[in-house]
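>>> Have a look at this prediction, sequence included:
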Amino acid sequence: MCTFALQQTARDSQDKFVPEIIEKLTDNVYVDDCLASELNEEKAVSTVKELTSLCSEGSFRLTKWISNSSTVMKSIPPQERAKDVKDLNLDCEDLPSERALGVYWFVQSHTLGFTIKSKLKPDTKRGILSVVSSVYDPLGLMALFILISKQLLQNLHHEQKDWDEDVDSKTHKIWLKDLTLLEDIHIPRCYKPMEFHLFVDASNVG
């Protein structure tokens, strides 16, 4: 219902705002997060103001703003900024990390990354599945790494291992050791104007 009301606000306000701003609201809001990008700071400052005004047309309040630009952040009233930047000295202090849709955005370096909360789990099929499922990767950035442990689970299933049967797997132990290293990987959020080529071959396992 909330999403419908937000979309209806955009439709009802088409005569008051430029199509680009309407599109920002209709195409860049996920649940309660608005994620939008601009090519320069001046445009970003304008977008913040216009989006705030557009949302207020439907009695929605956009708040908890954060940007990798201190210029943009200075244009936003402190009370409307994200919690960790409200009292930040934007002239000399680094911007913090922020979670968006479960992915960590390291604002200062403008990169995406992971924070791993590794808890000891039993070396069983159930324990392995629990650890694998704890790595939240909706963009598939770590798919190749996670695939290793998924292959292990697949093999354990073929071996008809019980969910709570002890598993002595060197592969899993190495994988667990490497898991914490994911925190050292930061991926540039913006890929423009780079060009990518992808080559894929079929596989029986993934």
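That came through, no problem.
>>> CA only for contacts and neighbour counts going forward, please
Will do.
>>> Quick check: K117 is in a helix.
No. Under the criterion used here (DSSP: H, G, I helix; E, B strand; the rest coil), K117 is coil, not part of a helix.
>>> and it, how many residues sit next to it?
Other residues near K117 come to 11 when the count uses other C-alpha atoms under 10 Å.
>>> Quick one: residues contacting T26.
With contacts defined as C-alpha atoms under 8 Å, 6 or more residues apart in numbering, T26 is in contact with 7, 10.
>>> okay, now F114: neighbour count?
23.
>>> thought it was touching I185?
Yes. At 7.5 Å, F114 counts as touching I185 under the criterion of C-alpha atoms under 8 Å.
>>> how about the strands in this structure?
Assigned by DSSP state E, the strands in the chain fall at 29-30, 33-34, 97-100, 103-106, 111-113, 187-188.
>>> Take the ones you listed and write them to a markdown table, including distance to M142 and mean neighbour count.
Output for the strands of the chain, formatted as a markdown table (distance: least, C-alpha to C-alpha, whole Å; neighbours: other C-alpha atoms under 10 Å):
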| stretch | distance to M142 | mean neighbour count |
| --- | --- | --- |
| strand 29-30 | 22 | 14 |
| strand 33-34 | 23 | 15 |
| strand 97-100 | 17 | 16 |
| strand 103-106 | 12 | 19 |
| strand 111-113 | 10 | 20 |
| strand 187-188 | 11 | 14 |
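>>> For T63, find the nearest of those strands.
strand 33-34 (9.9 Å; C-alpha to C-alpha).
>>> Quick one, which of the strands of the chain gets closest to D12.
D12 sits nearest to strand 29-30 of all the strands of the chain, at 17.1 Å, using C-alpha to C-alpha.
>>> roughly how far is the closest one from the heart of the chain?
12 Å (C-alpha atoms, centre = their mean, to the nearest Å).
>>> With stretch 74-87 instead?
With C-alpha atoms, centre = their mean, you get 21 Å for stretch 74-87.
>>> one more structure, for comparison:
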Amino acid sequence: MELEHTRVVFGVTTSPFLANRTLKELVKDEGAKYPLAARALNEQTFVDDILTGAKSKSEVLELKNQLIDLMKAGGFNLGKWASSNNDVVGDLTESLELPIGNSKSITKVLGMFWDKAEDTFQYEVNDVNEPATKRGILSRVARTYDINGYLSPFTFLLKSMIQKLWLLKIDWDDPLPDDLHEMWVLIKSQLLLLEEIKFPRYMCGAEISPCMLIGFSGASIMGMAAVIYLRVKSEGNYMVHLVASKTRVAPLKTLTFPKLELGAACLSSRLMNATIEALKSFINLADIFCFADSSSVLGWLKTPPYKLKTFISNRVVQIHENVPDVRWSYVPGKFNPADPANALLAVEALIDNEELVAVKALVAVQPLKALEALIAVEA
């Protein structure tokens, strides 16, 4: 006797795939009738959240109606609506997203909190009473969900602590060594400061003009980091926004510093490739720059791979495959925004970092010319 499910079952191994495959099939069958909704389901859906928008209120209302009709065609009813414009969800009062805490304007989105009134993303920290043990630190790492890497300097600090604890072979509930205990106490004392960090949800300004992606990579003996900025022109002014960042702790097998820098460049190329894929259908991308603070890495990138040793050659090939049309240039280390991401920065430094503010001002002007000027000054 064979039995067949007539519903998408929750809790089994295949559930996430089946839920997403069901939506893909719905778009395939009915999407031609609802083009705006089909695009949102195909490109702007994360698990069971549809994160989408449009340039004007009228377009958003049309998108909303198409989403409702398309999902109904498959027997689905959308709930928990939220928007930065109250008129968009005014007729959906029974299915609005529940507010968070005492604020009626804050909604949880992918581990972050969206303040609809200010249209910004922010973080909320609860329960800072984890014990000073490996189990407590790992619990904090697991609960710090930072999908875009906005908190990379902070999360890198936690990851480096975990690596040290594993190297010391400390048991799960054993007390920490004095140096790590002091670091953990400092981190806990500053956790609530994360709530002061805010990032704009919308980055393109009033009019969508040709945009520029600017990537930086950097490394230290502790690890590697990459950061991507979006530069846009709006109403005659240039704005620069942090799009994403990634960090990796250094491997246990000791690598030379130039090889760590090459690993950071490879990490930057992968992050840039993912960013381009995510944004290419929504923005007019005019140019792409990548910067590194290692002259060795830039020399390797200009060398035919067959002339390089295997370790270096493989990564150079990966970089060129990930970002084939990108111009790589040098940036002095003190002006490299990827460096703080792999340094052991306190949360206070993450909130108010004067060097990062200076870098954002520089890339808002003209990245290559501004940094070439800096190089001349450094020389």
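Good, I have the coordinates. It should be emphasised that the depicted structure is a prediction, and the values quoted were computed from it without experimental measurement.
>>> on that earlier part again, of all the strands of structure 1, which one comes closest to S133 of structure 1?
strand 103-106 (14.6 Å).
>>> which part of structure 2 lines up with the closest one?
Counting by TM-score structural alignment, strand 103-106 of structure 1 falls onto residues 112-115 of structure 2.
>>> Looking for the alignment partner of F154 of structure 2 in structure 1.
Per TM-score structural alignment, F154 of structure 2 is aligned with F145.
>>> What mean distance separates the match of strand 103-106 of structure 1 from the matching residues in structure 1?
Aligned to structure 1 and superposed, stretch 112-115 of structure 2 gives a mean residue distance of 1.6 Å (mean C-alpha distance after the TM-score superposition for structure 1).
>>> hang on, the earlier thing: kindly provide the distance from the match of F154 of structure 2 to G206 of structure 1.
12 Å (C-alpha to C-alpha, to the nearest Å).
>>> Now do the contacts for E165 of structure 1.
If you count contacts by C-alpha under 8 Å, 6+ apart, E165 of structure 1 has them with 124-125.
>>> Identify the residue of structure 2 aligned to it.
Alignment note (TM-score structural alignment): E165 of structure 1 maps to D174 of structure 2.
>>> How about S70 of structure 1?
Matched across to structure 2, S70 of structure 1 falls on N86, judged by TM-score structural alignment.
>>> Quick one: neighbours of that match, just the number.
Number of residues near N86 of structure 2 (other C-alpha under 10 Å) recorded here: 11.
>>> For it, give its distance to S139 of structure 2.
Taking C-alpha to C-alpha, one finds N86 of structure 2 at 37 Å from S139 of structure 2.
>>> just E261 of structure 2 next, same as before
For E261 of structure 2, the distance to S139 of structure 2 - C-alpha to C-alpha - is 30 Å.
>>> The two: which has the busier surroundings?
Counting neighbours by other C-alpha under 10 Å for E261 of structure 2 and for S139 shows that E261 has the greater number, 26 against 13.
>>> related to what we said a few turns ago, more crowded one of F145 and G206 of structure 1?
Counted by other C-alpha under 10 Å, F145 of structure 1 and G206 do not tie: F145 has more neighbours, with 14 against 10.
>>> For the aligned partner of V125 of structure 2 in structure 1, the count of nearby residues, please.
Counting by TM-score structural alignment, V125 of structure 2 lines up with I116 in structure 1. Other residues near I116 of structure 1 come to 14 when the count uses other C-alpha under 10 Å.
>>> and I116 of structure 1, what is it in contact with?
Shown in contact with I116 of structure 1 (C-alpha under 8 Å, 6+ apart): 135, 179-180, 182-183.
>>> How many residues are close by V107 of structure 1?
Residues lying near V107 of structure 1 (other C-alpha under 10 Å) number 19.
>>> can you check K134 of structure 2 too?
Considering only other C-alpha under 10 Å, K134 of structure 2 is surrounded by 20 other residues.
>>> gap between it and Q190 of structure 2?
In terms of C-alpha to C-alpha, K134 of structure 2 sits 19 Å off from Q190 of structure 2.
>>> Next, work out how far apart E30 of structure 2 and L78 of structure 2 are.
From E30 of structure 2 over to L78 of structure 2 the distance is 16 Å, taken as C-alpha to C-alpha.
>>> Likewise for T107 of structure 2?
16 Å.
>>> And D146 of structure 2, by the same measure?
From D146 of structure 2 to L78 of structure 2 the distance is 26 Å (C-alpha to C-alpha).
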